[in-house]
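K.L.:
This is the structure alone, sequence omitted:
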């Protein structure tokens, strides 16, 4: 019985700390670039093009920023399409190349949001669908 009481007291002492910890955590939110991106990329020769089909989810640090990202979605979508269109076939097809593209798209989207809103806003992006064909 004493051990039970000790546990109850112990957990009741921890409760205020766990609640404040939860409040300090950012409330991440996601918004997808809709519709999915389908665009061409540079093929192995100048006369051959491949295409890539990508679904991108944008992660923001706070739910309140979703409306801001949605407002600028045409600019963000256009930027992502432009970056994919400049990529060579080797980069589109490789896993390390895909990560390089993801980082390039992330940096460009963050830069645009910084210029348009004065804040970084976008925390990260995720490719939830990634298909390519030559």
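P.N.:
Sure, I can see it. Owing to the predicted nature of the structure, the values given are computational and were not obtained by experimental measurement.
K.L.:
drop to CA atoms for contacts and neighbour counts, all remaining ones
P.N.:
OK.
K.L.:
What segments of this structure are strands?
P.N.:
29-32, 37-42, 49-60, 122-133 (DSSP state E).
K.L.:
For these, give me JSON lines that also has mean neighbour count.
P.N.:
Shown next, in JSON lines, are the strands of the chain (neighbours: other CA atoms under 10 Å):
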{"stretch": "strand 29-32", "mean neighbour count": "18"}
{"stretch": "strand 37-42", "mean neighbour count": "20"}
{"stretch": "strand 49-60", "mean neighbour count": "19"}
{"stretch": "strand 122-133", "mean neighbour count": "15"}
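K.L.:
Check it against this one:
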């Protein structure tokens, strides 16, 4: 290869890289992220005055789309955690004993999380709430 061709090609490579970084690149749809509340929530529930202490451990993930939504969830995580702790503390033993009641709790947790974020951010931000693990004793 002739030396002047190599120099010409080397000079063109940076311009090709800049052209690809321009507005022509398509990022595609926003990315879905499942953000886990760490550490898992642990606490007492069903404080009915009985002799036995009831304990829960909830590993919760929040489904969000896009970096702005993820940043909002991270920023308001202490408020979200507080809301979840209050919700779990209000539960009775019967409310956490069946699959249907756990699904109802999941739906209520999603609703309250969306309400908190709607109050703070002006939109619900969280699309879904999942119990990765829910242990009750």
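P.N.:
Alright, I've got the coordinates. Owing to the predicted nature of the structure, the values given are computational and were not obtained by experimental measurement.
K.L.:
just to revisit the earlier point, specify the stretch among the strands of the first structure that is closest to residue 89 of the first structure.
P.N.:
Judged by CA to CA, the one of these that comes nearest to residue 89 of the first structure is strand 37-42, at 5.8 Å.
K.L.:
which residues of the second structure does the closest one align to?
P.N.:
Mapping strand 37-42 of the first structure onto the second structure (TM-score structural alignment) gives residues 41-46.
K.L.:
Over to stretch 86-100 of the first structure?
P.N.:
Counting by TM-score structural alignment, stretch 86-100 of the first structure sits on residues 90-104 of the second structure.
K.L.:
Mind listing what's buried along the matching stretch?
P.N.:
95-96 (16 or more other CA atoms under 10 Å).
K.L.:
what's the span of that stretch, first residue to last?
P.N.:
The first residue of stretch 90-104 of the second structure is 14 Å away from its last residue (CA to CA, to the nearest Å).
K.L.:
you'd agree residue 62 of the first structure is up against residue 30?
P.N.:
No. Taking contacts as CA atoms under 8 Å, residue 62 of the first structure lies outside contact range of residue 30: 9.4 Å.
K.L.:
what about the longest helix in the second structure?
P.N.:
helix 99-121 (DSSP state H).
K.L.:
what angle sits between it and strand 128-136?
P.N.:
130 degrees (axes from the mean of the first three to the mean of the last three CA atoms, to 10 degrees).
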